[in-house]
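K.L.:
what's the 3D shape of this:
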Amino acid sequence: MRSTRATGAIERLNARAETKQYSMVRTSSELFFLVQRTAGNPVEKLSEPLPLDEFVAFVNAYGPQKPKRISKLDVAFEKQLVKKNKE
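P.N.:
Got it, this is the predicted structure:
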């Protein structure tokens, strides 16, 4: 199904937010929008209807982000670049 990418983006957002409060709505014209469920307000619309690719990009950028993993080698390489630029 075409909305699998959108569903995956919602699942990743809920995992980052550590809740199950985000969901999506798909319109009959194949547009998607993000909604948030809260206790006081059952559904709050967080985006305008978007095509699939734009919706996935919006959801991936929305909410808390995972910190980028940096290895020891990356840190050492960055130090070498800084030293080289100072010379």
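
K.L.:
switch to C-alpha atoms for all contacts and neighbour counts from now on
P.N.:
Fine.

K.L.:
Next, the spatially most central residue of the chain: secondary structure please.
P.N.:
Nearest residue to the geometric centre of the chain (C-alpha atoms, centre = their mean): Asn60, 1.9 Å. Secondary structure state of Asn60, per DSSP: H, G, I helix; E, B strand; the rest coil, is helix.

K.L.:
Here is a second sequence; please produce its structure as well for comparison:
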Amino acid sequence: MRSTRASAAVARLNERSTTDRYFMVLLGNGRFELREQIEGGENRLSEPLELDDFVRFVNATGPQKAPRITKNDAAFAKQLQRKPKTPE
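P.N.:
This is a model prediction of the structure:
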């Protein structure tokens, strides 16, 4: 189903955001809108977008999750840093 990717993106957004509640609207022309639930109604956050554009927009909205860094990743990044040159 087309909307599975879109609804999964909105679910991830709601997990990242602790205070705001977001939901999607599927329009008759097959496009999607992102809306925010506020007291007394809703706030439209996006124009009608195609599926790929909508998922990209939702992924960029709200707080972002910090990437997980393992010990091995940190050690590798440390090895990649250049050592300062010693004066001759």
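
K.L.:
got a list of what the residue nearest to the centre of structure 1 touches?
P.N.:
For Asn60 of structure 1, the contacting residues are Ala9, Arg12, Leu13, by C-alpha atoms under 8 Å, 6 or more residues apart in numbering.

K.L.:
What residues does the residue lying farthest from the centre of structure 1 make contact with?
P.N.:
Within structure 1, the residue lying farthest from the chain centre (C-alpha atoms, centre = their mean) is Glu87, at 39.9 Å. Counting by C-alpha under 8 Å, 6+ apart, Glu87 of structure 1 makes contact with nothing.

K.L.:
ok, so what distance separates it from Leu81 of structure 1?
P.N.:
For Glu87 of structure 1, the distance to Leu81 of structure 1 equals 10 Å [C-alpha to C-alpha, to the nearest Å].

K.L.:
Is Phe55 of structure 1 in contact with Ala6, as I believe?
P.N.:
Yes - judged on C-alpha atoms under 8 Å, Phe55 of structure 1 makes contact with Ala6 at a distance of 7.1 Å.

K.L.:
okay, now the aligned residue in structure 2 for Leu81 of structure 1: neighbour count?
P.N.:
When structure 2 is aligned by TM-score structural alignment, Leu81 of structure 1 is paired with Leu80. If you count neighbours by other C-alpha atoms under 10 Å, Leu80 of structure 2 ends up with 9.

K.L.:
Likewise for Ala15 of structure 1?
P.N.:
Around Ala15 of structure 1 there are 13 residues (other C-alpha under 10 Å).

K.L.:
cool, and the one 5 residues further on?
P.N.:
By the criterion of other C-alpha under 10 Å, Lys20 of structure 1 has 13 neighbours.
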